[in-house]
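Asks: Got a sequence here, can you build the structure:
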Amino acid sequence: MVRADSGEAALEALREIKLRGEQVAVLLADYRMPQMNGIQFLEAAMDLFPRARRVLLTAYADTDAAIDAINIVDLDHYLLKPWNPPEEKLYPVVDAMLDAWLAAPDATTSDTRVVGHRWSAPSFAVRDFLARNLVPYRWLVADEPEGGRLLTAAGLTTEDVPLVVTPDGTSLVKPTEAQLAAHVGLTTTPTEEFYDLVVVGAGPAGLGAAVYGASEGLRTILVEQHATGGQAGQSSRIENYLGFPDGVSGAQLTDRARRQALKFDAEILTTREVVGLEAGGSTRLLHFGDGSMIAAHTVVLATGVSYRLLDAPGLAELTGRGVYYGSAAIEAPNCKGEEIYIVGGANSAGQAAVYFSRYARRVHMLIRGADLRRSMSQYLIDQIAAIGNIEVHPHTSVIGGEGGEHLERLHLCDPRSGTPRTVDASWMFIFIGAEPRTEWLDKSIVRDERGFVVTGTGLVVDGRRPSGWTLPRDPYHLETSMPGVFAAGDVRADSVKRVASAVGEGAMAVSLIHRYLESQ
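Replies: Predicted coordinates:
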């Protein structure tokens, strides 16, 4: 039971209860209160808890107020003061109200809640961050009743979105990823200043390195800028990964790997951007974007790759509002009965097409080549051919897009003839190319012309080791041009772009790290 000495104090208590995701069963209000009367209080309280039972306490002279309350706030009951004896006049009424509410209570929630607009890039970014970090949340549209009630409880308007309300009732208005991480249980600060192994990037290669490093007794920390899993974590279904004959989603695989790393006491930091790497004698120093740094004996670079941006007029401003990079699986239910467009012909695009075909009326795959055979696994080609609502459009490029609040039209063309055409479209998911996330390495590590990290024998040219190499041996297989720094997974030049090989390289890097440490 919560009591208040004024209507405003009671409303403030109700706002806190609403933000914490708790329930209110019965509202009892005296008609005569400071600052506002009981009817005004109940009318405001209904905006927060519309299903709570409402009881007005009135004096005999205020019976007209009770009639007004029945018409204005759909009053469930009114009580005339005094109500002695309460066993006869008060308690039975409260019991009846409780019984009526228990028959259809409000829903409670222990999840994080996100309030935003349907076609809003910032709202999508918040939802995507939470989903990719496996944080349960409820999505509420600002213009719908429950979303509006949360905004009211937080003292905000529909202009103040996205709003994130954590399970403890904390309100975050237009939060950054770092603010989100700090309030939803993700770790953002290292516990130590020095480690045996720092893994940069939490895709399959990074998670593999963290699991093997920590399980073998190395003080290990895994640093991720956005979300664990990388591109593989966004995959709706991986069916050729060893040990999962029925397939496994990227999120499931990521969750298992993350829990496994934590089991072996690896630390996992999120929303931390590594902006520099340097050697300090036998120590490797990593600098964060906020000016702090950590040191380690060894480093594994596993930053993976990102999808290349589709450079066409009108698309940049529609990103997050109908134009998405990667699978954006959180949007799949919203595509029910719609026509969607997928750009790309590799495995990630094929997995997305199969997944979205369960929701969309038709999935259009746009590819530049003549068919899928050059870039996609045969099992996926066979699946796509067997699904009736997936249509592959060969020799098709996207040359532009347009729309108001969201994507509305795509401009396509055949690159052979240059013949353009326009289609109505609200959804486009892009899976093209692969760009390594290595700009931050600058000149500290040798990279190839496309930015991929060169390792092992690739660093030895005409029998000459890389400039600055100080050891009397050639670099190990996954070792970079800085001794003690290794690369694994998609970020490495000439690597096999598959989940299994990335995990294997992460494990192999740890084996080579032991050799490196033993020789120091």
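Asks: rest of the way, CA atoms for contacts and neighbours
Replies: Will do.
Asks: Excluding covalently adjacent residues, which one is nearest to Phe452?
Replies: Leaving aside its sequence neighbours, Phe452 sits nearest to Ala493 (CA to CA, 6 or more residues apart in numbering; 4.9 Å).
Asks: Surely the one you found touches Val454?
Replies: Yes. If you go by CA atoms under 8 Å, Ala493 and Val454 touch, sitting 5.3 Å apart.
Asks: Overlap of the contact sets of those two?
Replies: Contact with both Ala493 and Val454 is made by residues 447-448, according to CA atoms under 8 Å, 6 or more residues apart in numbering.
Asks: Counting neighbours, go ahead and name the busier of those two.
Replies: Between Ala493 and Val454, counted using other CA atoms under 10 Å, Val454 has the larger neighbour count: 23 against 19.
Asks: Quick check: that one vs Ala487, distance?
Replies: For Val454, the distance to Ala487 (CA to CA, to the nearest Å) stands at 8 Å.
Asks: Now do the shared contacts for those two.
Replies: Common neighbours of Val454 and Ala487 (CA under 8 Å, 6+ apart) are Thr480.
Asks: Check which helices and strands the top helix by length along the chain is in contact with.
Replies: In the chain, assigned by DSSP state H, the helix with the most residues is helix 499-519. Judged by 3 or more CA pairs under 8 Å, 6 or more residues apart in numbering; DSSP states H and E, the packing partners of helix 499-519 are helix 204-215, strand 293-301.
Asks: What are the contacting residues of it?
Replies: The contact list for helix 499-519 (CA under 8 Å, 6+ apart) reads 204-210, 212-213, 232, 241-242, 297-298, 300, 476, 478, 484, 486-490, 496.
Asks: Can you mark which positions in it are buried?
Replies: If you call a residue buried by 16 or more other CA atoms under 10 Å, then helix 499-519 has these buried ones: 499-510, 512-513, 516.
Asks: Next, the structure of the following sequence, for comparison with the previous one:
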Amino acid sequence: MNHPVASAKPALLTVDDDPGVSRAVARDLRRRYGEKYRIIRAESGESALEALRELKLRGDPVAVILADYRMPAMSGIEFLEKAMDLYPVARRVLLTAYADTDAAIEAINVIDLDYYLLKPWDPPEEKLYPVVDALLDAWASSERHPVEETKVIGHRWAARSSEVREFLARNQLSYRWYMSDEPEGERLLAAAGADGLRLPVVICPDGDVLVEPADTELGNRLGLRTSPSENFYDLVVVGGGPAGLGAAVYGASEGLRTALVERTATGGQAGQSSRIENYLGFPDGVSGAQLADRARRQATRFGAELITTRDVVALEVNGSARTVRFADGHTIDAHTVILATGVSYRRHPAPGIDELTGRGVFYGSAVTEAARCADQDVYIVGGANSAGQAAMYLARGARTVTIVVRAKSLEDSMSYYLIQQIQQNPRIRVRPCTEVVGVEGDGHLERIRLRDNAGGYEETVDAGFLFLFIGAAPRTEWLDGVVIRDEHGFVVSGPDLVVDGKAPSGWPLDRLPHHLETSVPGIFAAGDVRSESAKRVASAVGEGAMAVMLVHRYIGQP
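Replies: You can find the predicted model right below:
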């Protein structure tokens, strides 16, 4: 059950080092806006920042900030620049004397100033209120309207802290990160009544405190749907990558009662991509997160239920029903099921990898870690598109990015356009015929051991970040004994099941399996989890849509 978040009045904050002026501004604002807004005044930039920090801690919105230009310890421009970090979408006004108008005009570019107001502002009905009215209207109608933030306090090199941040980011849940050993993090822990020994600590927008929360607990408290609303559906889609989202959109839009079940976050591996440049209709490219978010919103608009943080562990055939079983023992039934679980990165066997995962070693792009890679030497293992996209993205801020591949070149596994971009980027280098044979560090990654297979030597390099994109494992062990899989665990479907014109053993129907249908009627496979699939975003989306067409055919005429 989700708890409603208390809605505080938005604040109007004014700061001026002259007490008389400060009181006058607050008085005029209160007279017109006091009923709907909180009026807060301060007499120095530092005290105003402290007030903003307290508001941020409570999750209270701030609509407009008015600051005097001439303040001795901290000018109005300096204050507004710092205030932007706390409330980036609050409207900003600079109070100036006529002699300071040039500085005010310059501040429009420096701090994205919304307006400068000349002193005196009498009568306020003519000089103050129209300005504030317009700013409040713009703030209220802005697409970037501030959302209530979740606060996460954790240790920089703690694996679970990294996982929580990644979970929130991939599910498009706004949060702010604080390190537990820095003053602001310590203050938040004290305010939350947490001892800091068990991390991460999550402070919800309504003030509730979660200590070392599981993903399901986070999802429940922050508004994600984690439980199905019905017991029976026309279609259950397992997996929320491009194939699963495509199936959910087409299934729901065509009137099927559709539920999509995802273990972590929609988007799959594609959702973690920093830039997809060869997807139809996006000539300038699109991030995986943007693509996933649009697809998620599209699916829900058509009525699909998107159920997250639920791990599917079994699939059963019960007469005409197909039963999906969750790790907690609960089940849902459906006429049909589409398997769209995609693939996972294979675990790297090198010594030290498991111990330092989440502590400088990451599987996939780990989008929340990109900012920490600034001015660092970063290593990436893998030669497919996901590795190339990550390299291009990280190279924006990292000092160097090194792609480590066992093959002689990238040409056999990476798209041509990405290879060209990598070759033209001076910060990226490729080390062919090389592999990681070990990692080391005291509590976090500090060194990587590399073996050059062509030269026959090993070396140790200093590095703080290692991102692994090594191969694809379908993780379909839970389907053992239910549907036919190939030797690598990928699900076999359609014509690949037919041998000498005959259906596979145990097939109960007179017809042969449909193109994406598995060895069990009414269970389909789409996307990367399917044997012999193309392993591209566009083809996965297409297979998801095609699977829905075959679902209709199955329901109408088995």
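Asks: For the two chains, what TM-score is obtained?
Replies: Scored against TM-score structural alignment, normalised by the length of the first structure, the superposed chains reach a TM-score of 0.81; 437 aligned residues with a CA RMSD of 2.3 Å.
Asks: on that earlier part again, distance to Gly276 of the first structure and mean neighbour count added to the helices and strands packed on helix 499-519 of the first structure, as CSV?
Replies: Output for those, formatted as CSV (distance: least, CA to CA, whole Å; neighbours: other CA atoms under 10 Å):
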stretch, distance to Gly276 of the first structure, mean neighbour count
helix 204-215, 18, 29
strand 293-301, 9, 23
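Asks: Which of the ones you listed sits closest to Thr157 of the first structure?
Replies: Closest to Thr157 of the first structure of these is strand 293-301 (CA to CA; 39.4 Å).
Asks: average distance between the closest one and the second structure?
Replies: The superposed strand 293-301 of the first structure is, by mean CA distance after the TM-score superposition for the first structure, a mean 0.3 Å from where its aligned residues fall in the second structure.
Asks: Read off where that strand ends up in the second structure.
Replies: The aligned range for strand 293-301 of the first structure in the second structure is 331-339, by TM-score structural alignment.
Asks: Report the buried residues of stretch 19-27 of the second structure.
Replies: In stretch 19-27 of the second structure, counting by 16+ other CA under 10 Å, buried: 21-23, 25-26.
Asks: and what of stretch 288-299 of the second structure?
Replies: Across stretch 288-299 of the second structure, burial judged by 16+ other CA under 10 Å covers 288-293, 295-296, 298-299.
Asks: So which residue is smack in the middle of the second structure?
Replies: Arg170 (2.1 Å; CA atoms, centre = their mean).
Asks: which one in the first structure is aligned with that residue?
Replies: By TM-score structural alignment, Arg170 of the second structure lines up with Arg132.
Asks: residues in contact with that match?
Replies: Listed by CA under 8 Å, 6+ apart, the contact partners of Arg132 of the first structure are 227-229, 233-234, 251.
Asks: Mind doing that once more with 6 Å?
Replies: Residues near Arg132 of the first structure by CA atoms under 6 Å, 6 or more residues apart in numbering: Ala227.
Asks: mind checking how far the nearest residue to Leu286 of the first structure once chain neighbours are set aside is from Phe288 of the first structure?
Replies: Spatial nearest neighbour of Leu286 of the first structure, chain neighbours left out: Leu277 (4.7 Å); criterion: CA to CA, 6+ apart. In this view, Leu277 of the first structure and Phe288 of the first structure are 9 Å apart by CA to CA.
Asks: What of Asp111 of the first structure?
Replies: Shown here: Asp111 of the first structure relative to Phe288 of the first structure, a distance of 31 Å by CA to CA.
Asks: ditto for Val363 of the first structure
Replies: According to CA to CA, Val363 of the first structure stands 41 Å off from Phe288 of the first structure.
Asks: The two: who's more crowded?
Replies: The residue with more neighbours, out of Val363 of the first structure and Phe288, is Val363; 26 against 15, by other CA under 10 Å.
Asks: quick one: contacts for that one?
Replies: 339-341, 390.
Asks: The second structure: which residue goes with that one?
Replies: Superposed on the second structure with TM-score structural alignment, Val363 of the first structure falls opposite Val401.
Asks: And stretch 261-272 of the first structure, what's buried?
Replies: Applying a neighbour-count criterion of 16+ other CA under 10 Å, one finds 261-262, 264-272 buried in stretch 261-272 of the first structure.
Asks: Could you look up the SS state of Met376 of the first structure?
Replies: The three-state label given to Met376 of the first structure by DSSP: H, G, I helix; E, B strand; the rest coil is coil.
Asks: ok, the equivalent of it over in the second structure to Gly364 of the second structure distance?
Replies: Aligned counterpart of Met376 of the first structure in the second structure: Met414 (TM-score structural alignment). Counting by CA to CA, the gap from Met414 of the second structure to Gly364 of the second structure is 16 Å.
Asks: quick one: which of the two has more around it?
Replies: Neighbour totals were compared for Met414 of the second structure and Gly364, and Gly364 leads with 22 against 18 (other CA under 10 Å).
Asks: show me the contacts for that one.
Replies: Contacts were defined as CA under 6 Å, 6+ apart; by that measure Gly364 of the second structure touches 468-469.
Asks: Quickly note the distance from it to Gly267 of the second structure.
Replies: For Gly364 of the second structure relative to Gly267 of the second structure (CA to CA), the value is 13 Å.
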